[in-house]
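# Here's a sequence, model it:
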Amino acid sequence: MASLLLAVIYLIFVSLGLPDSLLGAGWPTMHKAFGVPSSYAGYVSMTIAFMTIISALLSPKLIQKVHTKWIVAVSISLTVLGLLGFSFSSAYFMLFLFAVPYGFGAGAIDAAVNHYVASNYSGSVMNFLHCFYGVGAVISPNIMAAALKHAQWNEGYRWTSYMQALILLVVIVSFSLWSKNEKSQKEDDSGSKGIRQTLKAPGVLSTLISFFGYCAGEATCFLWTSSYFAGTKEGLSKEIVASFASLIFGGLMLGRIVSGLVSNKLGDKKLIRFGILVEFVGILLVLASPDNYVLAAVGFVTIGCGMGPVYPGIQHMAPAKFGKKYSASAIGLQMASAYVGTTFMPMVFGQLQQIVGIWIMPWYILFFMLINFGFLELSHKQCQKRPAGV
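As a prediction, this is how the structure comes out:
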């Protein structure tokens, strides 16, 4: 039963990844169809992420009062609605209407499932699960590429919504598997601290800034990688440009597979440090390839590999780093902080690249990599001062 539930959770992580890379993959074609500038992708992405922030901030109370299985089922249903809405959008403003369920469905499920896994499974399991997020995020740009080749961009969203609906059906069928685990989880969460108390705990605020930095760089890659190749490399077809959105996700998936194999031996701290070093190497490769799209593609895959262990590592550390009483709120705050980075920084980059040029993208990623590393190291030092047993 436990292994079956874990298999369902793996599938849930696939569903988390499916919607995230579609906008970046389809936007080089979509913005022309809507007759809007390339930078307008940032406004849609910001709306999706803003709704996710609200959902993530509500998650600590939801986790205490609502079964995780219901949070998952309702959240996936909302993303199905959002994806279908995008597929039927015939004007730019319609994207904002459907960005509301699209984004709201992501925050609570992400926080709830990450808290559940961090509290009940090893770091190895957490990395493998986030690898499956990468599976979903790699699949959808290729769905979009196939849609652009054989139909139009709308079908990319529609076909992805059908996959989400199938995963939702599996989750509903698996409801009985959650019951026993949910009971023990509710007992563990019964004395959880609120958001205000958690913000005062040592190391929490600096971790939130670090997570903001990580997700700002990650989300910029998600949204703008295809546009980077379209704007800096000549002679590439629109199908190839769309498929390049999967480079960063393929790297994330590979990085998390490797991390899952070694995380129990190295531990979260060492693994994250090594990952950030690999990310830095990837940024250097992109900077070294102004005209060579193959080397740039290798660079983005390497950036993704380096990013791979950072997100799951920070999430998995929460119960041990802050204490179990703070972990649910800490993870909810981490999700909200992450989506603040996701909301605003791709939009800021959209404006910046329109003024300076999209060639600046690797420098932008480097800036947020340094924020991620610096504040995470600061949080480790602050948490060493936490009284034992808190």
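# From here on, just use CA atoms for contacts and neighbour counts.
Will do.
# Counting neighbours, what do you get for Val356?
A total of 10 residues lie near Val356 under the criterion other Cα atoms under 10 Å.
# hmm, I was thinking of Lys265
Applying other Cα under 10 Å, we find 13 residues neighbouring Lys265.
# just Tyr43 next, same as before
If you count neighbours by other Cα under 10 Å, Tyr43 ends up with 18.
# Over to Leu168?
The burial count for Leu168: 22, using other Cα under 10 Å.
# That one: helix or strand, and which one exactly?
In this assignment (DSSP states H and E), Leu168 forms part of helix 153-173.
# Tell me which residues of that helix come out buried.
Going by neighbour count (16 or more other Cα atoms under 10 Å), the buried part of helix 153-173 is 153-161, 163-165, 167-168, 171.
# now do stretch 365-376
Using 16+ other Cα under 10 Å as the test for burial, stretch 365-376 gives 365-366, 368-376.
# Only the buried residues of stretch 73-88, if you could.
For stretch 73-88, a neighbour-count test (16+ other Cα under 10 Å) marks 73, 75-87 as buried.
# Same check on stretch 265-280?
By 16+ other Cα under 10 Å, the buried positions in stretch 265-280 come out as 268-269, 271-273, 275-280.
# Take those residues and lay them out in a markdown table including secondary structure and distance to Ile195.
Conversion of the buried residues of stretch 265-280 to a markdown table gives the following (DSSP: H, G, I helix; E, B strand; the rest coil; distance: Cα to Cα, whole Å):
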| residue | secondary structure | distance to Ile195 |
| --- | --- | --- |
| Asp268 | helix | 24 |
| Lys269 | helix | 25 |
| Leu271 | helix | 28 |
| Ile272 | helix | 26 |
| Arg273 | helix | 28 |
| Gly275 | helix | 29 |
| Ile276 | helix | 29 |
| Leu277 | helix | 32 |
| Val278 | helix | 34 |
| Glu279 | helix | 32 |
| Phe280 | helix | 33 |
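# For Ala118, state which of those is nearest.
Asp268 (12.0 Å; Cα to Cα).
# so how far is the strand or helix carrying Phe104 from its chain's centroid?
Taking DSSP H and E as the criterion, Phe104 maps to helix 92-120. Distance of helix 92-120 from its chain centroid, counting by Cα atoms, centre = their mean, to the nearest Å, is 10 Å.
# quick one more, to check against the first:
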Amino acid sequence: MQSVGRKNGWVPITIAALAFASLGLPDGALGVAWPSIRRELGLPLGELGSLLVVMTVGHLLSSFGSGPAAARLGAGRLLLWSNLAFAASALGFALAPGGWALLLASLVWGTAAGMIDAGLNAYAAARFSPRVITWLHACFGGGAMLGPVVQAGGSWRGGYAVVAGALGAMTVGLALTRGQLDEAADAAAVAALLPPPPRLAETLRRRVAWTGAALFCLYTGLEATPGRWAYSLLTEARGMAPDRAAYAVAAYWASFSLGRVLSGFAAHRVAPRVLLRAALAGAPAGAILVWTGSGGPGSVVGLMILGLCFAPVFPLLIALTPDRVGPGHASHAIGLQVSAAALGAGALPGAIGLVARRAGLEVVGPFLFGTAVAVLLLYGAVESRARITPPPSA
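Next up, the predicted model:
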């Protein structure tokens, strides 16, 4: 594994960075496009929740099968076909005549995203150093930052056509370079990342694995919420101009990306647990600003604080998993956590849509604050239990 990790070539790193960015691009576009989509197609506010649930189902189903698919197809071919499906889903959004077409495109979107997400992370874990992996995750935020910019000031259909074109160009790039990815991804290293089936039941019997999964579910729902609902909150509930609101959401993703880049530098100077506690402790402050900021700059500053605080959380929680559950159970626990993360990223923003349909969009602020506090408390409980019950080595 170490020898594989040292063979960092610029071509594979560049391809992986662009792939992570392409994964974030449509993610950032949806929240900004949604008000225009629902007005044109006559859909209720909470219908976004249905789309997110369908995406989550597709993501979960495909991520479970990504390991065997990567071993059978190779990293290059897996990313090529998944990215092609991803581009098709964006085109489906651009051409959708009604809500049923959006649901179908959402299923393809979630399925393709799950395969790309799991495949990229498996490839990166076998190939790159932790610092490179952190910076690759920053590229996701960069793509998500561009999503609102693409949708700002124009037709939502045109915005999704641009997204489809960008993903199509990425697909062409993968077709031209997939041989280099397949050569770089050592089959034995990828196979070593797949958890041995006999140990799964034992891992699932450990409470710390489930509390960790609950933490991931709650946290990723929190992280996804500003990207999904901040634009609707600022424009429909607080009267902010659409262009300004789009750039406010872009600012959230920009600070998120910047935070991940900075955390890559800080990783060798600050203990991961210290950095993680500081990030989680700062998030409620940003949430309060979003909650109380009305339509002024306070909301934008709050979003940027949230992005900066959220930036290191997911990579550090992944990195600390072996310490919590033991190296022998880490692969299974991480698989459980990533699945829970996909569930939270779809279910929690979806639930906000259902509540907002009755109570209004101002529920977003209290949700952000309450969930940020809950994540901080749950993380403290998870770490306390890990200290009380030392993890087994296998």
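# And for Ala254 of structure 2, the neighbour number?
Ala254 of structure 2, neighbours per other Cα under 10 Å, totals 23.
# That one pairs with which position in structure 1?
Alignment note: Ala254 of structure 2 maps to Gly250 in structure 1; criterion TM-score structural alignment.
# is it true that its match touches Tyr133?
No: Gly250 of structure 1 is beyond contact range of Tyr133, at 10.3 Å (criterion: Cα atoms under 8 Å).
# Reformat the buried residues of stretch 365-376 of structure 1 as a markdown table; add distance to Tyr10 of structure 1 and secondary structure.
As requested, those are exported to a markdown table (distance: Cα to Cα, whole Å; DSSP: H, G, I helix; E, B strand; the rest coil):
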| residue | distance to Tyr10 of structure 1 | secondary structure |
| --- | --- | --- |
| Ile365 | 29 | helix |
| Leu366 | 31 | helix |
| Phe368 | 29 | helix |
| Met369 | 28 | helix |
| Leu370 | 31 | helix |
| Ile371 | 30 | helix |
| Asn372 | 27 | helix |
| Phe373 | 28 | helix |
| Gly374 | 31 | helix |
| Phe375 | 30 | helix |
| Leu376 | 27 | helix |
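# ok so, going back, residues in structure 2 matched by the helix holding Leu168 of structure 1, start to end?
Helix 153-173 of structure 1 maps onto residues 156-176 of structure 2, going by TM-score structural alignment.
# And the matching stretch against structure 1, how far off on average?
Stretch 156-176 of structure 2, aligned to structure 1 and superposed, deviates on average by 1.3 Å (mean Cα distance after the TM-score superposition for structure 1).
# what do you get for stretch 49-63 of structure 2?
Per aligned residue, stretch 49-63 of structure 2 averages 1.5 Å (mean Cα distance after the TM-score superposition for structure 1).
# now do stretch 209-229 of structure 2
Its aligned residues in structure 1 lie a mean 1.1 Å from stretch 209-229 of structure 2 after superposition (mean Cα distance after the TM-score superposition for structure 1).
# What residues of that stretch count as buried?
209-229.
# Looking at those, which are in helices?
Among the buried residues of stretch 209-229 of structure 2, the ones falling in helices (DSSP state H) are 209-229.
# Name all residues that make contact with Ser158 of structure 2.
Let me fix one detail, which is that residue 158 of structure 2 is Gly and not Ser. Contacts for Gly158 of structure 2 (Cα atoms under 8 Å, 6 or more residues apart in numbering) come out as 94, 151.
# Equivalent analysis for Gly282 of structure 1, please.
Per Cα under 8 Å, 6+ apart, neighbours of Gly282 of structure 1: 298-303, 306.
# Looking at structure 2 now, which of those still hold up?
For those, the contacts that persist in structure 2 are 298-303, with contact defined as both residues aligned by TM-score structural alignment, their matches' Cα atoms under 8 Å.
# Just the ones in helices from these, please.
Under the assignment DSSP H, the kept ones among the contacts of Gly282 of structure 1 contribute 298-303 to helices.
# I'd like those residues as CSV, with distance to Leu177 of structure 1 appended.
Output for these, formatted as CSV (distance: Cα to Cα, whole Å):
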residue, distance to Leu177 of structure 1
Val298, 41
Gly299, 42
Phe300, 39
Val301, 36
Thr302, 38
Ile303, 37
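# Return the member of the residues you listed nearest to Ser289 of structure 1.
Gly299 (8.7 Å).
# Could you find the closest non-adjacent residue to the aligned partner of the closest one in structure 2?
Using TM-score structural alignment as the criterion, Gly299 of structure 1 maps onto Gly302 of structure 2. Once flanking residues are discounted, Gly302 of structure 2 sits nearest to Gly286: 4.2 Å by Cα to Cα, 6 or more residues apart in numbering.
# and which of the buried residues of stretch 73-88 of structure 1 is nearest to Ala7 of structure 1?
For the buried residues of stretch 73-88 of structure 1, the residue nearest Ala7 of structure 1 by Cα to Cα is Ala73; the value is 15.7 Å.
# What's the match for the closest one in structure 2?
With TM-score structural alignment as the criterion, Ala73 of structure 1 matches Leu80.
# what distance separates the strand or helix carrying that match from the centre of its chain?
If you go by DSSP H and E, Leu80 of structure 2 is part of helix 75-95. Remark: helix 75-95 of structure 2 is offset 17 Å from the chain centroid, using Cα atoms, centre = their mean.
# Check the mean deviation of that helix from structure 1.
Counting by mean Cα distance after the TM-score superposition for structure 1, helix 75-95 of structure 2 comes out at 1.4 Å.
# So which elements touch that helix?
When contacts are defined as 3 or more Cα pairs under 8 Å, 6 or more residues apart in numbering; DSSP states H and E, helix 75-95 of structure 2 packs onto helix 99-127, helix 156-184.
# Could you rerun that using 10 Å?
helix 10-41, helix 66-73, helix 99-127, helix 156-184 (3 or more Cα pairs under 10 Å, 6 or more residues apart in numbering; DSSP states H and E).
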